[in-house]
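Trainee: coords below, sequence missing:
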């Protein structure tokens, strides 16, 4: 337990509490795991406010670290399922919550796991995902959990500013790409603000951004998501290449790619960066229907 927490009346982690916890644990944040801990209580309150989490909801948090955001989430009256890959941090989190917010400790579940490989979570199905995602795996983790947990209705994640721009980018913009198109399968995504570097310890060398999203129904049930995502990957593998060439390998030839594109009313010389998720769905369906196995 952090010494004197209850006596000091502290209910959130500030710079002193974060450093005190880290020193007691012998913790040195590592770039490999993207460990940059939030030390500003106003920032975590802002994240929770922007997320729209309410009492009674079940929230998934990825990489809770020392517990800054966890405490703010529990403060809303929500239940929190925290996924932490670091055994030291996962083992300490319940004690930290007990020290800072003992009345809320019963609403925390800690899962020691890599969020990229988790296949199920304990407890009731979650409605929200709120997390300070490690920069190096933020997009794969977000897409994995969106696919794994169809009960998720909304969420907000803090990621590198550049990644936030990509996730929320509309078709035709300079930052639109694979993350934007794939996220659009699951949700309506928007930029929800910027976060400065000085709210972290250690301070990262990049700015951060907030991305909010609301679940939408899948754009089709006629074809598997994986087939649509294969089209997206191919379309952006060589970003400046026209779709006729970009989809050549996937379609089994440039002529087949052109035929599929013309069948859905898309100019074969169009580039993938101009297409929305519904366009990629249409192309995937056309390619699927052209294969001998689907005949």
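Mentor: Right, received. Where do you want to start? Just so we're clear, the structure is a prediction, and the values are computed from it rather than from any experiment.
Trainee: from here on, contacts and neighbour counts on C-alpha atoms
Mentor: Will do.
Trainee: report the separation between residue 162 and residue 210.
Mentor: Using Cα to Cα, to the nearest Å, we find residue 162 at a distance of 11 Å from residue 210.
Trainee: more crowded one of the two?
Mentor: The neighbour comparison of residue 162 against residue 210 (other Cα atoms under 10 Å) goes to residue 210, with 25 against 13.
Trainee: can you tell me the SS state at the more buried one?
Mentor: Put simply, residue 210 is strand when judged by DSSP: H, G, I helix; E, B strand; the rest coil.
Trainee: can you give me the helices for the stretch 1-150 of the chain?
Mentor: For the stretch 1-150 of the chain, the helices defined by DSSP state H, counting those that start in this stretch cover 5-8, 15-25, 41-51, 68-75, 87-100, 138-148.
Trainee: all strands for the stretch 51-200 of the chain, in order.
Mentor: With strands called from DSSP state E, counting those that start in this stretch, the stretch 51-200 of the chain shows them at 58-62, 79-84, 108-112, 128-132, 154-160, 187-195, 200-201.
Trainee: quick check: angle from the fourth one to strand 154-160?
Mentor: Here strand 128-132 runs at an angle of 10 degrees relative to strand 154-160 (axes from the mean of the first three to the mean of the last three Cα atoms, to 10 degrees).
Trainee: quick one, strand 128-132 and strand 58-62 angle?
Mentor: Going by the same axes, to 10 degrees, strand 128-132 makes 30 degrees with strand 58-62.
Trainee: helices and strands around strand 128-132, which ones?
Mentor: Secondary-structure packing of strand 128-132 (3 or more Cα pairs under 8 Å, 6 or more residues apart in numbering; DSSP states H and E): strand 58-62, strand 154-160.
Trainee: next up, a second structure to put side by side with the first:
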């Protein structure tokens, strides 16, 4: 039997005496909790999606100088004025990749036959870049996609941003205050789909009784900085409409923060549906594009947003 990192951590934890108070047990517990939070083991993350649908064109382009500042562009042959999905992977701000199977496979299979272009984005990771720098990368990547959409046959005015887990926090932040994109020469986009972020109110996350190292590693311990990375505190009247999907299976109750953020968006007159799903954190991502009511709900939000004129966010 092949041991995954999560199973290995559990076995190691079980081998430590229950009375032990040392740092090893606490590190193992923290690592296990972080794995549960991220919802994807390193083994799963290593399965890079390589199969491209017949007739699909794939190209990898850079939007910055760092090797991780790159994106994969999947497009139908002879795409012209195509709507676009821009996907930002998760991984606890430390791991993950734009080509992971759970990130792109079902999305490419679902949206490319409908004439969409799917773009999957990488960004710098911990420890090289904290979450603040990662948000800057996502904003730069989105502005780059908008500027170059036409060269791939895409329509920048019909663009949906999407992200999962840590990527969901990054796209929610970008959508709450789109000036980080417009200041780079980009413009408002049609809407954003946030796939199971538990950190839409970062101050609430960072002031819990027990804060996972997952968060302190990404956001630091200085309360003065937390507002910079909190979608709720960065919310502006220019915010892009959001659909928030949250798992009802998680012990940390991400739907509570989704409800709070949704109410704040709706007070600004922005569409902000909250889709509560009886799925795991990983399934929330991997099952996007699988035929059924879940994908139908996301499709309905996207169709409604793409039906709106650019800039007419209600």
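Mentor: It's in. Everything quoted here is computed from the prediction, not taken from an experiment.
Trainee: where does the TM-score land?
Mentor: Once superposed, chain against chain, the TM-score is 0.32 (TM-score structural alignment, normalised by the length of the first structure); 135 aligned residues with a Cα RMSD of 5.2 Å.
Trainee: for the strands of the stretch 51-200 of the first structure, which one sits closest to residue 93 of the first structure?
Mentor: Among these, the nearest to residue 93 of the first structure by Cα to Cα is strand 108-112 (7.8 Å).
Trainee: what helices or strands is the closest one leaning on?
Mentor: Contact partners of strand 108-112 of the first structure among helices and strands, from 3+ Cα pairs under 8 Å, 6+ apart: strand 79-84, helix 87-100.
Trainee: return the most buried member of the ones you listed.
Mentor: With neighbours taken as mean count of other Cα atoms under 10 Å, those reach their highest mean count in strand 79-84, at a mean of 25.
Trainee: picking that back up, quick one: closest of the strands of the stretch 51-200 of the first structure to residue 49 of the first structure.
Mentor: Residue 49 of the first structure sits nearest to strand 154-160 of all these, at 9.9 Å, using Cα to Cα.
Trainee: just after the strand or helix carrying residue 245 of the second structure, pick out the following helix or strand.
Mentor: Assessed by DSSP states H and E, residue 245 of the second structure sits inside strand 242-247. Note on strand 242-247 of the second structure: by DSSP H and E, the next helix or strand toward the C-terminus is helix 254-267.
Trainee: what comes up buried for that next one?
Mentor: 254, 255, 257, 258, 259, 261, 262, 263, 265 (16 or more other Cα atoms under 10 Å).
Trainee: what is the nearest of the residues you listed to residue 145 of the second structure?
Mentor: residue 265 (25.4 Å).
Trainee: how close does that closest one sit to residue 108 of the second structure?
Mentor: Residue 265 of the second structure is 29 Å from residue 108 of the second structure, where distance means Cα to Cα.
Trainee: which helices and strands does the strand holding residue 245 of the second structure pack with?
Mentor: Counting contacts by 3+ Cα pairs under 8 Å, 6+ apart, strand 242-247 of the second structure packs against strand 191-195, helix 254-267, strand 274-277, helix 281-286.
Trainee: between the longest one and strand 242-247, how many degrees?
Mentor: Right, the one you point to is helix 254-267 of the second structure. Per the same axes, to 10 degrees, the angle that helix 254-267 of the second structure makes with strand 242-247 is 170 degrees.
Trainee: run the angle between helix 254-267 of the second structure and strand 191-195 for me.
Mentor: Put simply, helix 254-267 of the second structure runs at 160 degrees to strand 191-195, going by the same axes, to 10 degrees.
Trainee: circling back to that earlier point, any idea which of the helices of the stretch 1-150 of the first structure is most buried?
Mentor: helix 68-75 comes out most buried of those by mean count of other Cα under 10 Å, with a mean of 25.
Trainee: so which elements touch it?
Mentor: Applying 3+ Cα pairs under 8 Å, 6+ apart, we find helix 68-75 of the first structure packed against strand 37-38, helix 41-51, strand 79-84.
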